[in-house]
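> turn this into a model:
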Amino acid sequence: MGMDQKLRRAILLYEFKSRRSIREAVRNFNAAFGPGSVSKSTAGYWFRKFASGCESLEDSPRTGRPSSIDNQALKELVESDPTQTQDEMALKLGVSRQTICAHLKQLGKVKKLDKYEQSLEVTLFTLETTGLRGTPGLWILGRP
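The predicted model follows:
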């Protein structure tokens, strides 16, 4: 299992503050935590960041457009009318059809007989993980 990123960054900050070179820091790090625990490029990136005055161990905010759709809102929309098309849902939520398609897949929804239902695979997985599948005398009727 890999090392926590914040711990890795804290160790690199220590190496930076100890005035070690990137090469020395990588050698020390990999000697202590195993070969390949940190790369020269990763250490170089963080050393440059520390040298610029930023000593935060947090990731920089990501660029790009954040997701503009809430899976819960989509789930409620689908359940209110499972016969509507992806284009209709996209129009109601103000996103593209491709976005609707991707989020329906995340929710485990598949179109059957012109309406969206929970995927059988997702249902079986849920039953197995909740322990209901092998319970004697328990009948599961209908859809989840």
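> when you work out contacts or count neighbours from here on, use the C-alpha atoms and nothing else.
Will do.
> the spatially most central residue of the chain: which element?
Centroid check for the chain by C-alpha atoms, centre = their mean gives residue 106 as the closest residue, at 11.3 Å. Residue 106 is part of helix 97-107, with elements assigned from DSSP states H and E.
> which residues are in contact with the helix or strand that that helix is followed by?
Downstream of helix 97-107, the next assigned helix or strand under DSSP H and E is strand 109-112. With contacts defined as C-alpha atoms under 8 Å, 6 or more residues apart in numbering, strand 109-112 is touched by 104, 116-119.
> reformat these as TSV; add secondary structure and neighbour count.
Converted to TSV, the contacts of strand 109-112 look like this (DSSP: H, G, I helix; E, B strand; the rest coil; neighbours: other C-alpha atoms under 10 Å):
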residue	secondary structure	neighbour count
104	helix	20
116	strand	19
117	strand	18
118	strand	17
119	coil	18
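> this one as well, want them side by side:
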Amino acid sequence: MQQTTTKEEICQNWPSDIHIRHLMLCWYKRGVKATRASAEINEAYENGVSTRTIQRWFQRFQEGDFNLEDRPRSGRPQQIDDDKLVETNPRYTTSELAEILNCSRL
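Got it, this is the predicted structure:
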């Protein structure tokens, strides 16, 4: 009998962004082209990362920036701590969260 995998199990086993970025850095250091790195990563993790994303990271590495964290973004910083909100009640529905945050569910 074939065992089915739930969405939650898939998400728990999916690699983090940092994990994928470590893989990209490894491929970059080995001198592999972004297209091949994309193929290899996506073979291991279906739709794990786009070739364009790898090209952007390779460009960053080429510039000497090997920090694997996201760069700060422009614009107004987020004022709500999403993690803290969910920690208070992880079973909030999207409707309840929209009401709490005074925003649309979309």
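> in the first structure, what stretch matches stretch 55-69 of the second structure?
Mapped onto the first structure using TM-score structural alignment, stretch 55-69 of the second structure covers residues 44-58.
> mind listing what's buried in stretch 49-66 of the first structure?
Buried residues in stretch 49-66 of the first structure, counted by 16 or more other C-alpha atoms under 10 Å: 50, 57.
> quote the end-to-end distance of that stretch.
Start and end residues of stretch 49-66 of the first structure are separated by 25 Å (C-alpha to C-alpha, to the nearest Å).
> what's in contact with stretch 48-56 of the second structure?
Against stretch 48-56 of the second structure from outside (C-alpha under 8 Å, 6+ apart): 20, 24, 34-35, 37-38, 41-42.
> repeat the analysis, applying 7 Å as the threshold.
Residues from elsewhere that reach stretch 48-56 of the second structure (C-alpha atoms under 7 Å, 6 or more residues apart in numbering): 24, 34-35, 38, 41-42.
> again, but for stretch 62-71 of the second structure
By C-alpha under 7 Å, 6+ apart, stretch 62-71 of the second structure touches 18, 21.
> ends of that stretch, what's the gap?
First residue to last in stretch 62-71 of the second structure (C-alpha to C-alpha) measures 16 Å.
> what do you get for stretch 51-70 of the first structure?
39 Å.
> and the equivalent of residue 19 of the second structure over in the first structure, how close does it get to residue 33 of the first structure?
Taking TM-score structural alignment, the alignment pairs residue 19 of the second structure with residue 7 from the first structure. Using C-alpha to C-alpha, one obtains 12 Å as the distance from residue 7 of the first structure to residue 33 of the first structure.
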